[in-house]
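Colleague: just the structure for this:
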Amino acid sequence: MTAKKILTQGIVQGVGFRPYVYRLATSLNLNGYVRNLGNVVEIILEGDNIELFIKRLQNELPPIARIDSFKVLDIDESNFDEFKIIESSDSYSGISVIPPDIAICDSCLAEIRNPTDRRYKYPFNACTDCGPRFTVIDSVPYDRDKTSMDEFPLCDDCLIEYQNPYDRRYHGEAICCSDCGPQMAIYKKDKLIDSNNPIKLGAEKLKEGKILAIKGIGGTHLVVDAYNDEAIKELRLRLNRPNQAFAVMSSDLKSVQRYAELSENEIKTISSNKRPIVILKKNKNYNFPESLSPGLHNIGVMLPYSPMHYLLFDEGEIDTYVMTSANIPGEPMMIDNSEIINGISDYSLIHNRKILNRCDDSVIRFRNDELSFIRRSRGYTPEPYTINYDVNDLNILSLGPELDVTFCLATDAIAYPSQHIGNTNKLKTLNFLKESINHMKRITKVCDIDVVACDLHPQFFTTKLAYEFGVDVIPVQHHHAHAVSLANDYKIDEMIVIAADGTGYGDDHTSWGGEILYTDIKSYERMAHLERQKMPGGDLATKYPIRMLLSILNNEELIKNYIKYFKYGEIEIKNIFKQLETGINVGVTTSTGRVLDSVSAALEICNERTYEGEASMKLESAAYYSTTELELPLIFDKNELKTTEILEEVVKLYLKGHKKADIANAAQKTIANGLSELAIQSAEKKGITTIGATGGVFYNEAITNAVKNYIESNDYTFIQHKNTCCGDGSVSLGQAIVAKTKNNQ
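Modeller: As a prediction, this is how the structure comes out:
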């Protein structure tokens, strides 16, 4: 008789993997056992059908499971007389991962809608195929006593399901029912309301136009009726969020299709068990208030992913709600009950299960039907990336930039990305980063850090934090990190990359953001860039793009056409010109974002930034409605694209009365073509045929498409992010890869 040991790594804990192994082994008359070993599942087999077991195991996995590593070893027989699932151990420290939080499955959804089921209307229904994972686990192996469900001992009925290997709830650590699990309650401010159905009462309050906070799986949402203009404006006022678009949640796909356009890929993604927010184009039937998504041609949409979401729709009369994260802008989501009920909402739906790790909604946008992550978080974190290069044996922690931060833990050739952390210039968010690092270390068992990678910018809080770990620190240039994360998607050793965004600290100590780089992963060379422009007042030129426009034009006669946008009129204009002459508090930038913002200001689309990327996003939306092609000058000076000439022509065309949409479209296309031409010239110098695009500017579909067309029409291969963010969410991955490949030949 044959005997073998199998060690599997991947998403093999908390997904019904062990009961599946049990059922398969017993059906093939095999003896032995299966158990969790920290980050690995160990299977011992004796019998005559082991080869068939191995074949079927890899081809018939449970819905959420994924095997990344599969090792088969010969062992001596032990004469087992049956097959068992035995107690977990943490004696093995291999590479594995806890699965992300998964949307409620069809079976659990049917139960909460079935009046005869004992879990009817129970808002925490889950099984091994769905429900919370990452947000409820404290450490590995993934057993109930290491989760926030440990506070809810199973009742007799749930215990029978939990102990039955043939039940879909076998060792489903989040399972429970109304007799033994978490409960919901509703508050009016800090006063508890006695209610037999808090969710129904919450739906009624939403119908009345009230603001409702809902504590969910990985955080808290603020919710209002998406059709109620007054409620939306009140929410904006209380959040101090005057213009940034709100995401919405609709009850089903049919509701979404009434107001938005969806491709097959968008339908597949928004309906997947990961349930991200997907940025969709508004259609002609869009009938929500302008206050919902002001000045934009698109809107972020998601479908329900938790039982409580479905129950909220079932109990109410509204098919679409605003669902926005309950936090002060730049700070982490609220998860503490006392903080929630004392927040800005009129009413709060809360529960008594602890959220051990915040996890914000993921955000995805399709550009020309190609998926791009804007925020990779719930539903995806902490699924790891494979580093597709030769790596050193160091454990790396990489901390990302300062805004839109994620971090990575990298060991061997695996990088574990964190959920979205946010803006670490806020103390609460910086503390959230530290807490999340410790949490990720526990669940990955990557406890000892050898090297910390960080941004090149010396003043970032993440850079300062890097030096607090007491180990070697490797600073990585911002756009090089962007480029490396893109290259890893394609396993490319060297390429030319267009890195276009708002800002990144350059190795010449100026602000970069319109860069053509050559990279061979370990190093980079700056080949070309946009024209250097002065930034009067530093961040003021970002907040008020009219200041940036003044600087780029450097023309007093032209800028006087915009005098109404300067608070102190002509005096302020003269003072800014004087500031540019003296160089006092004046930065230098090659940022594509600042040029696009200036175009937006020149066309009077947006003259004050109230959220990240506002001016450029509104410019894209204006250009979306263009009907006529216009030409703008494309002038190069050696390795620079001249942007002053572009802005001058934009202003002249606007003053002549050309349509905003047409000028906006022409400006975007001209900048895209200019960057593309610089990239092609650089590729020719290096003898390289692949050109990539990275950075937040490439969330812009029109610019991405223009760059792609220009590069491919010149017979070069164009690549863009497919598994990672083109924005700052992927910087930590790039940093980790640079550190993992350093000094590795």
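
Colleague: contacts, neighbours, all on C-alpha from now
Modeller: Will do.

Colleague: confirm H482 sits in a strand?
Modeller: No. Using DSSP: H, G, I helix; E, B strand; the rest coil, the assignment for H482 is helix, not a strand.

Colleague: now for it: which residues touch it?
Modeller: By CA atoms under 8 Å, 6 or more residues apart in numbering, the contact set of H482 is A499, T694, G695, C726, G727, D728, S730, V731, G734.

Colleague: relative to A487, how far out is the last one?
Modeller: G734 sits 9 Å away from A487 when distances are taken as CA to CA, to the nearest Å.

Colleague: those two: who's more crowded?
Modeller: Neighbour tally, G734 and A487, criterion other CA atoms under 10 Å: the higher count belongs to G734, 30 against 26.

Colleague: now the top helix by length along the chain, how far from the centre of its chain.
Modeller: In the chain, taking DSSP state H as the definition, the longest helix is helix 660-686. Distance of helix 660-686 from its chain centroid, counting by CA atoms, centre = their mean, to the nearest Å, is 27 Å.

Colleague: so which bits of it are buried?
Modeller: Judged by neighbour count (16 or more other CA atoms under 10 Å), helix 660-686 contains these buried residues: 660-683.

Colleague: got it, and stretch 20-39?
Modeller: In stretch 20-39, counting by 16+ other CA under 10 Å, buried: 20-22, 24-25, 30-39.

Colleague: how about this one, so we can line them up?
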Amino acid sequence: MTSRERASLEIDGIVQGVGFRPFVYRLALRFGLSGWVRNTGKGVQIEAEGEGEDLLAFSHALRDEAPPLAVIGSVKFEKIAPAGGEGFVIMDSAKAGKGGEISPDCDVCDDCLAEMFDPNNRRYLYPFINCTNCGPRYSIITGIPYDRPATTMAGFAMCDDCLAEYHDPLNRRFHAQPNACPVCGPRLSLVDRDGTPVAGDPLGQALAALCAGRVVAVKGVGGYHLAVDACNEAAVSLLRRRKKRDEKPFAMLAADLDSVRRHVRCSDLEGRLLAGVERPIVLMRKLPQTPIAQLVAPGNGWFGFMLPGNPLQHLLARSFGGPLVMTSGNLSDEPIAYRDDEALRMLSGIADMFLTNDREIHTRTDDSVIRLYRGEPLFLRRSRGYVPRALALPDEQASVLALGAELKATLCLSRGAKGVLSQHIGDLKNAATMASLEESAGHLQRLLEITPEVVAHDLHPDYLSTVYGQGLGLPCVAVQHHHAHMASCMAENGLDGDVIGVILDGTGYGSDGTIWGGEFLVGGYGGFERRGHLAQLRMPGGDAAVKEPYRMALSALYRLHEDQLFRQPLTVCEQVQESDRPLFLKMLEKGINAPLTSSCGRLFDAVSALLGVRHRISYEGQAAIELEALAETGSADEPYPYLVTGEAGEVLDFAPAVVAICTDLAAGRSRADIARAFHRTVAAGIVDVCGRIRTTTGLDRVVLSGGVFQNRLLTEDVADRLAAADFLVYCHRLVPPNDGGLALGQAVIAGRLFGCRGK
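Modeller: Just a heads-up that it's a prediction; the model follows:
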């Protein structure tokens, strides 16, 4: 008598390139099973035969003991007829079905690190060490199934030792596609800005250059970084001048958590985020005394740190000792450089030397950025380490290619009940970034085998992504910007039905043709109604008002004083020369080159300029970021007054708050306290309007989205006040609240509109 049974198992998720097949092989040996395992285009397929109880234990262990980098989606288990046979084998990959998931790039595992720093190991100090539990994945994959010929390692023939590891199912490097060693794998090189090789050990010479205050471009897993000594004020200043990046904070690399904690307040959760395999940049509050150069993050109470995310960064950080600036290797408004010739061309005016290698990067991926909000991680940029992990959608839907908006562009591909957001691409203001978006769209479609049925794009007719989407020959859905924000937050929280959407950002093309940005929406994926907004201000000079916040401050004052604007005893009025004031007043009076906006971002700009924090900016959001930093040092229990008016919809008007701010400035109240009181005022007004909308609709679920909700101080106050008023509050966790998460909302809106037709 025997109870032998056979089962077929199909597993999807991130199960390729993470050591899953050798894991299955070892499990099968442990439970005495015969059969086989292989990769497919969709995931992993297994046939296993043995005693019934062993087969059941095997199926449970597949989930419970999966490799560290594996993310199991679904497991389809089906009993089939026994076939007999002995032994368990790993078969060659087969293409079966569509839609597999690819592992993101990952940090070096502890086993590889131990080998890399072991003088007796053949991979001692080798900067490309990896195994099935770690290393590059998404950035080197050219196609599926994930086998070595479909990666940028295809041109490196393995030596006998590496081949033996690669073919041994009991070895940690069994079918590790990037497997290599100093004999057969990629190699470091150092060149100067002209591309001429530099004599000597590349790593040692690069370290010497960094110690001497020079700028070194370092090729990483997803692109080039620019590195300098973070404690050398002159070196940081040099990098700023050459990169033409006046004040935007630089990220830094530190060797370990102990090193990070010498410079910032790092909580346990922040430490876990830093040390995770994804290796994001984490924003943490500065310590009062730190040797880091002030120019690393001027006017900012936070530092962005990351821990080494690849073997070369481990070698650099440990050998250098102190923190290194490690910022994206690009020119202003352009994507990170990732091809060697491109990096030399783009960065030769910035870097003195290039620490590079001969392993090609197929897909550029910039660093991810996270900060904590209410004790939970909040993405400011979701990219390397997290992409292309799939996100669960609320329901099955049509396959959509969603193209995001103009700033912080990402795209989203959906199929069934899953959506895949691309890596951070950048601001679509030039041909280079637009080309990167097109490349990413094509690569993800090929890699995930998704053929979109519909394209979703922003409502704005002039965005480069809109023009691109309309030229693809597919049905197009134009999605209003703030509706997409609301849907994005709903989707990642698994919500359906109608909600109240509080959407606060800088700029979005409204359904009425004006510039929106402080919106109270009611609706769901199928549509929305604008139930309220912030009182409109004119943007004198149009786009110039974004770069020069003093213009927004004068616009807010004009609503109060009209032609007496420049008679007010405020320093912000001095930003306009006497001779230009009549023209400025006429611009505001007649609306000439002064479009109306309900933008909350522009309101923060206005108050920042009123307080003298920032009259002009050198990077997006700077005025609001520095206003938040100032507010964090102040105290205020009570908000300023505000008005809620309107019959067709609630209009939240902060003009009374502007009057009170001017009064407090004249009375000598602390600017920090004023800034804190302003934050409280905006939070109080938001909750007031939500309460009025609940009264007329009965809705008590509120989603918070838009770039303004990157402001930790405001977001926590709004969420706490809403919760105290018995609202159910939903915020972003899996995607950024800024435009980097917008494509997810577009994808769900368009997918619902077209129904579930996906193959």
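
Colleague: now what about the TM-score between them?
Modeller: After superposition, the two chains reach a TM-score of 0.97 (TM-score structural alignment, normalised by the length of the first structure), with 740 aligned residues with a CA RMSD of 1.5 Å.

Colleague: counterpart of Y310 of the first structure in the second structure?
Modeller: Aligning on TM-score structural alignment places Y310 of the first structure opposite H314 in the second structure.

Colleague: can you list contacts of the helix or strand hosting that match?
Modeller: For H314 of the second structure, the host element (DSSP states H and E) is helix 311-320. Helix 311-320 of the second structure is contacted by residues 107-108, 113, 125-129, 203, 207, 211, 220, 253-255, 308, 323-324 when judged by CA under 8 Å, 6+ apart.

Colleague: quick check on the residues you listed: which are buried?
Modeller: Among the contacts of helix 311-320 of the second structure, the ones that count as buried (16+ other CA under 10 Å) are 107-108, 113, 125-129, 203, 207, 220, 253-255, 308, 323-324.

Colleague: so of the residues you listed, which ones are in helices?
Modeller: Per DSSP H, these map to helices at L113, L203, L207.

Colleague: how about the contacts made by L222 of the first structure?
Modeller: I211, L212, A213, I214, V322, M323, T324, S325, A326, S345.

Colleague: N607 of the first structure: helix or strand, and which one exactly?
Modeller: Using DSSP H and E, N607 of the first structure is not contained in any helix or strand.

Colleague: V588 of the first structure maps to what in the second structure?
Modeller: Match for V588 of the first structure (TM-score structural alignment): L596.

Colleague: make that K685 of the first structure, sorry
Modeller: So, by TM-score structural alignment, K685 of the first structure is matched to T696.

Colleague: from R384 of the second structure, how far off is that match?
Modeller: 44 Å.

Colleague: quick one: the helices in the stretch 251-400 of the second structure?
Modeller: 257-260, 268-275, 311-320, 340-347 (DSSP state H, counting those that start in this stretch).

Colleague: D664 of the second structure: which of those is closest?
Modeller: Nearest to D664 of the second structure among these is helix 268-275; the distance by CA to CA comes to 37.5 Å.

Colleague: that closest one vs the first structure, mean deviation?
Modeller: Mean deviation of helix 268-275 of the second structure relative to the first structure after superposition (mean CA distance after the TM-score superposition for the first structure): 1.1 Å.

Colleague: in the first structure, what range does that helix match?
Modeller: The aligned range for helix 268-275 of the second structure is 264-271, by TM-score structural alignment.

Colleague: show residues contacting the matching stretch.
Modeller: Contacts of stretch 264-271 of the first structure (CA under 8 Å, 6+ apart): L253, R275, P276, I277, V278, M302, L303, F366, D369.

Colleague: for burial, what's the neighbour tally of the residue nearest to the third one when sequence neighbours are not counted?
Modeller: Spelled out, it's P276 of the first structure. Of all residues not flanking P276 of the first structure in the chain, S362 sits nearest, at 4.8 Å (CA to CA, 6 or more residues apart in numbering). Using other CA under 10 Å, the number of residues around S362 of the first structure comes to 22.

Colleague: and for A57 of the second structure?
Modeller: 12.
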